[in-house]
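Peer 1: got a predicted structure here, sequence first:
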Amino acid sequence: MTDLELQAYLQRARTIAVLGAHKDPSRPAHYVPRYLWERGYRILPVNPRFAGEELFGVRTVASLGELSQPVDILDVFRPPEVLLSHLREVLALRPGLVWLPSGIRHPGFEEALKEAGIPLVADRCLMVEHRRLLGTP
């Protein structure tokens, strides 16, 4: 995906699901979605450990299957070795774009998304790319 395409996608997107969202402010799975939430995106936190608790103004759910609305971006804060265990739910969710943070890659997971026609950005921080492409107010 080119910078221009990614910039346009970030401008169009409204809803970002965060698989592995965390309530600890020192963790990227918290401060990245918080940054995005503060810029007007609706954040849908997903983490069974915090299910029922409120993060970013909404109730955290335990699984992607519990989300009942379309998702523009799925930001995945999970280690590479467990990505395939989430594949079925990701494919069922059909997000507009799947984002894997810096340091996260999994060829099998990436290939399955490609075959399903779901665009992917891997090994890049969504917050960093948002700042770079759209600036900060």
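Peer 2: Okay, I see it.

Peer 1: when you work out contacts or count neighbours from here on, use the C-alpha atoms and nothing else.
Peer 2: Noted.

Peer 1: pretty sure residue 80 sits against residue 107.
Peer 2: No: in this structure residue 80 lies outside contact range of residue 107 using Cα atoms under 8 Å: 9.4 Å.

Peer 1: so which of those two has more stuff around it?
Peer 2: Between residue 80 and residue 107, counting by other Cα atoms under 10 Å, residue 80 is the more crowded of the two (15 against 9).

Peer 1: second structure for comparison follows:
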Amino acid sequence: MAFQNPSDDERRKILQEAKTIAVVGCSNKPERTSYMIAEALQQAGYRIIPVNPTIAGETVLGETVVGSLTEIAEPVDIVNVFRRSEQVMPVAEEAVKIKPKVLWMQLGVVNEEAARLAQEHGITVVMDRCIKVDHAILVPR
């Protein structure tokens, strides 16, 4: 069966209930989309945990960057993925270990195999959707 994203109502509920979002591929460069979206999510009230092995130990948006999902010592509600589609499988494999509620692949990121793996472990998957756009539309202030 072909992959289908959760409905608008289901995504609204995900965004309303989430508190902590790990942003995989979060950049320390303010002009990068991953930074801008992490900043917008933080301003919307979410706790952001930047994940990027290249800049691990640095600070982005006031939060210490971790090198991998498995370094996060607290529950994560959403793993938001800013990686190329072909690089998502290792992220999904790490996500399975920390058991977030949701694996959310950003707009343009599609990996059916990674989605299947996450779903098999009880993780809801959102694919090829911008979390910031969905938040603006589904959770108006």
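Peer 2: That came in fine, so what should we check first? All values derive from a computational prediction rather than experimental measurement.

Peer 1: can you pull the TM-score for these?
Peer 2: Overlay of the two chains. TM-score (TM-score structural alignment, normalised by the length of the first structure): 0.94; 136 aligned residues with a Cα RMSD of 1.1 Å.

Peer 1: stretch 43-61 of the first structure corresponds to what range in the second structure?
Peer 2: Taking TM-score structural alignment as the measure, the second structure aligns residues 48-66 with stretch 43-61 of the first structure.

Peer 1: burial of residue 15 of the first structure, as a residue count?
Peer 2: 21.

Peer 1: that one maps to what in the second structure?
Peer 2: In the second structure, the residue paired with residue 15 of the first structure according to TM-score structural alignment is residue 20.

Peer 1: from residue 112 of the second structure, how far off is that match?
Peer 2: 25 Å (Cα to Cα, to the nearest Å).

Peer 1: just list the residues touching the nearest residue to the match of residue 15 of the first structure once chain neighbours are set aside, thanks.
Peer 2: Excluding the flanking residues, the one nearest residue 20 of the second structure by Cα to Cα, 6 or more residues apart in numbering is residue 47, at 4.6 Å. Contacts for residue 47 of the second structure (Cα atoms under 8 Å, 6 or more residues apart in numbering) come out as 19-21.

Peer 1: which residues touch the residue nearest the centre of the second structure?
Peer 2: Closest residue to the average C-alpha location of the second structure: residue 80 at 0.9 Å, with Cα atoms, centre = their mean. Contact partners of residue 80 of the second structure, counting by Cα under 8 Å, 6+ apart, are 21-24, 103-106, 131.

Peer 1: where does the corresponding residue of the first structure for it land in three-state SS?
Peer 2: Counting by TM-score structural alignment, residue 80 of the second structure corresponds to residue 75 in the first structure. State at residue 75 of the first structure, reduced to three classes by DSSP: H, G, I helix; E, B strand; the rest coil: strand.

Peer 1: I'd like the distance between residue 75 of the first structure and residue 131 of the first structure.
Peer 2: Residue 75 of the first structure is 16 Å from residue 131 of the first structure, by Cα to Cα.

Peer 1: repeat that for residue 14 of the first structure.
Peer 2: Distance of residue 14 of the first structure to residue 131 of the first structure, computed by Cα to Cα: 16 Å.

Peer 1: quick one, which of these two is more surrounded?
Peer 2: Ranked by neighbour count (other Cα under 10 Å), residue 14 of the first structure and residue 131 place residue 14 first, with 17 against 12.

Peer 1: so which residues of the first structure form strands?
Peer 2: Remark: strands assigned in the first structure by DSSP state E are 15-19, 42-46, 54-55, 58-59, 73-76, 97-99, 120-121.

Peer 1: between these, which one is closest to residue 35 of the first structure.
Peer 2: Nearest to residue 35 of the first structure, of all the strands of the first structure, is strand 42-46, at 10.3 Å by Cα to Cα.

Peer 1: could you check the angle the closest one makes with strand 15-19?
Peer 2: Relative orientation of strand 42-46 of the first structure versus strand 15-19 (axes from the mean of the first three to the mean of the last three Cα atoms, to 10 degrees): 20 degrees.
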